[in-house]
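my questions are about this predicted structure, shown below with the sequence.
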Amino acid sequence: MRRFILAALAAAPLAAPAWAACPEDAAVEALARSLLANQPAQPLAGMTSLEHGQCAQDKLVAVMVQHWGRPVGYKVGLTNAAAQQRFGVAHPVTGTIYEATLRLRSGAEVPARFGSVPTVEADLLVRVSSDAINEARTHLDVLRAIDQVIPFIEMPDLVLAQGMDGPNLLAINVGARLGVVGEPIPVRATEEFAARLGTMTVVMTNNERELARAPGTALLGHPLNVLPWLAQDLRSRGERLRVGEYVSLGGFSPALPTEAGRTYTVRYENLLAQPVDVSVRTR
């Protein structure tokens, strides 16, 4: 995990990386206030690269851990070509997830307006069990370095009223805020289990209709492909995945606006002998 983040909690003002066009502390602090007040914010101005967005994200996370708890892992966004094209980015992006992101359990009830721009999407978590994840290349390598696959509804807060692009998506920490966790599934490091992850179907419904349906291959061709990509992305910034951290693998559905009075359910078909699911109610 980003070790400098914890050190930054004791520092004021926020430490600013040296590259140009990193947003000023005041701009990031205003974004944080919007998140805490559940009010949409304007995009951060002057960012022309993903590096600028990453700089802003590092500052934002250093503020938000004081409210949403310590970092417990990462989320990977833009894990399919359509999402990448929408944001003008040719690869996925990484955010940090907080203790609050994983606090809720299946069946929980949350306000429909839990955030500034509240959304819901079908996702999937894994838990890292070996440092070997940082060198994993094959699907079996990855399975040997994780011990749980966990049904997961992510509830991102996209916060910006307009002007969302790649740098601003990174700046808002890829929307990480809330999530709802299902019953963990023990990992089996076998070709069969890897194949099931790739051929499963993930379905999201509300209590009225089906909202989205996607194959396991929707995430970079296979859900397990996300972890080597993430390890490489972290390595490029001098970071590593650590034992006990969680990784949100990405959206099997678009991030859809939450509506009050709904029960959102994500069902994973053909992953196990019987479908497994996770759900959340909104009020």
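Yes, it's here. Residues are numbered from 1 along each chain as shown.

all contacts plus neighbour counts: C-alpha atoms, from now on.
OK.

and the most centrally placed residue in the chain, what element?
Taking Cα atoms, centre = their mean, the centroid of the chain lies closest to residue 75, which sits 3.0 Å from it. Here residue 75 sits within strand 71-77, counting by DSSP states H and E.

the structure to be compared is supplied as follows:
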Amino acid sequence: MSTSQYQVPGGPVTAPTTTVAPDRVAAAVDRLVAAHFSGVACAPVRDLIGRDDVAAAYQVQQGLNAAKAARGARVVGRKIGATSEAVQRQLGVDQPDFGVLFDDMVYAEDTVIPLSRLIQPKAEAEVAFVLAEDLAEGPLDLAQVRAAIDHAVAALEIVDSRITDWDISFADTVADNASSGVYVLGGQRRSLDDLEPVDVTMSMSIDGEEVSTGTGAACLGDPLVAVAWLAHQARTFGEPLRAGQVVLSGALGPMRPIPPGATVTAAISGLGSVTAQFSTREDQA
């Protein structure tokens, strides 16, 4: 993957605008809100906002996330999606996106994740970062991003789609909070003094069978490039990254469907392993 298009820009970036009518954006929000809170997948929203309108898609995402916040969810970080060519091919998109992490999305390794929480989940392994400093001012270049990170940790992101059969365009996945679901963080924290994220290797298994492999270089060429890209996007859209937030930097290899009752484990060199356990359909309630 060529990363030149994702390098940090040299000057100010203007937020995109849309010509999609507000009532169509609102209708897309209503459709996704209903799917999120009912657990029943819905039709794509591209009939309302188009396939590739970035501004309209993020307006829908903001409306969806405002509905979650109104129900008590608290923002604790961000996720970057579609950072590897393998995942872009799987999703049928050609660029990364970002979404919001809420406090009710994180599960401990020793907690069984109820499948009732998800509709059509898939697992992907990645490097997560926890910020020690805001990324709101300044050039937001790689040096600033590296200095702002407190530590890195292995992560499993369980992506999900509220769109029936993952039938998504770029606008659909953005609107659906970047197809976010839940996530699990590993127990081993590493400073970037001791770890170079671009050099990590990853192996993910489901019930003991290896199903995905990858490297740090598969994530926009370097997970730190992904974080810098996100920092600029977040600031451009008016919600900069803040100290204490978790950043899921994007998949290191292909995502895989999760069967009921599965145990998913990812091993990432330098960061140890992380495991997610899932309920069966019978005990998910």
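Ah, there it is. Predicted model only: the values in this text are computed from it and were never measured.

and whatever residue of the second structure lines up with the residue nearest to the centre of the first structure, how far from residue 23 of the second structure?
Under the alignment (TM-score structural alignment), residue 75 of the first structure maps onto residue 79 of the second structure. Residue 79 of the second structure sits 28 Å away from residue 23 of the second structure, going by Cα to Cα, to the nearest Å.

over to residue 91 of the second structure?
Per Cα to Cα, residue 91 of the second structure is found 28 Å from residue 23 of the second structure.

which of those two has more neighbours?
residue 91 (17 against 10; other Cα atoms under 10 Å).

count the residues that sit near the nearest residue to that one once chain neighbours are set aside.
In space, residue 91 of the second structure comes closest to residue 168 once its chain neighbours are excluded; the distance is 7.2 Å by Cα to Cα, 6 or more residues apart in numbering. Neighbours of residue 168 of the second structure under the rule other Cα under 10 Å: 23.

from residue 174 of the first structure, how far off is the equivalent of residue 168 of the second structure over in the first structure?
The alignment partner of residue 168 of the second structure in the first structure, by TM-score structural alignment, is residue 164. Residue 164 of the first structure sits 11 Å away from residue 174 of the first structure when distances are taken as Cα to Cα.

can you check residue 230 of the first structure too?
In terms of Cα to Cα, residue 230 of the first structure sits 14 Å off from residue 174 of the first structure.

and for residue 61 of the first structure?
From residue 61 of the first structure to residue 174 of the first structure the distance is 11 Å (Cα to Cα).

so for those two, which sits in the more crowded spot?
Neighbour count, other Cα under 10 Å: between residue 61 of the first structure and residue 174, residue 61 has more, with 29 against 24.

any idea where the strands of the first structure begin and end?
71-77, 93-98, 104-105, 108-110, 119-128, 146-155, 178-181, 185-186, 201-205, 210-215, 246-248, 256-257, 263-269, 276-282 (DSSP state E).

hmm, back to that, the match of residue 168 of the second structure reaches residue 43, doesn't it?
Yes. Using Cα atoms under 8 Å, residue 164 of the first structure is in contact with residue 43, at 6.9 Å.

what's the nearest residue to the match of residue 75 of the first structure if we skip its chain neighbours?
Among residues not flanking residue 79 of the second structure along the chain, residue 248 sits closest, at 4.5 Å (Cα to Cα, 6+ apart).

do I have it right that that neighbour meets residue 128?
Yes. Using Cα under 8 Å, residue 248 of the second structure is in contact with residue 128, at 4.5 Å.

before we move on, back to that, and of the strands of the first structure, who's closest to residue 39 of the first structure?
strand 119-128 (13.9 Å; Cα to Cα).

give me the stretch of the second structure that the closest one matches.
Counting by TM-score structural alignment, strand 119-128 of the first structure corresponds to 122-131 in the second structure.

just give me the mean distance for that stretch relative to the first structure.
On superposition with the first structure, the mean distance recorded for stretch 122-131 of the second structure (mean Cα distance after the TM-score superposition for the first structure) is 1.5 Å.

picking up where we left off before, joint contacts of residue 230 and residue 174 of the first structure?
residue 94 (Cα atoms under 8 Å, 6 or more residues apart in numbering).

in the helix of greatest length in the first structure, what's buried?
The longest helix of the first structure (DSSP state H) is helix 50-68. By 16 or more other Cα atoms under 10 Å, the buried positions in helix 50-68 of the first structure come out as 50-65, 68.

once aligned, what mean separation remains between it and the second structure?
Relative to the second structure, helix 50-68 of the first structure is 1.6 Å off (mean Cα distance after the TM-score superposition for the first structure).

which helices and strands does that helix pack with?
helix 3-9, helix 25-37, strand 93-98, helix 166-171 (3 or more Cα pairs under 8 Å, 6 or more residues apart in numbering; DSSP states H and E).
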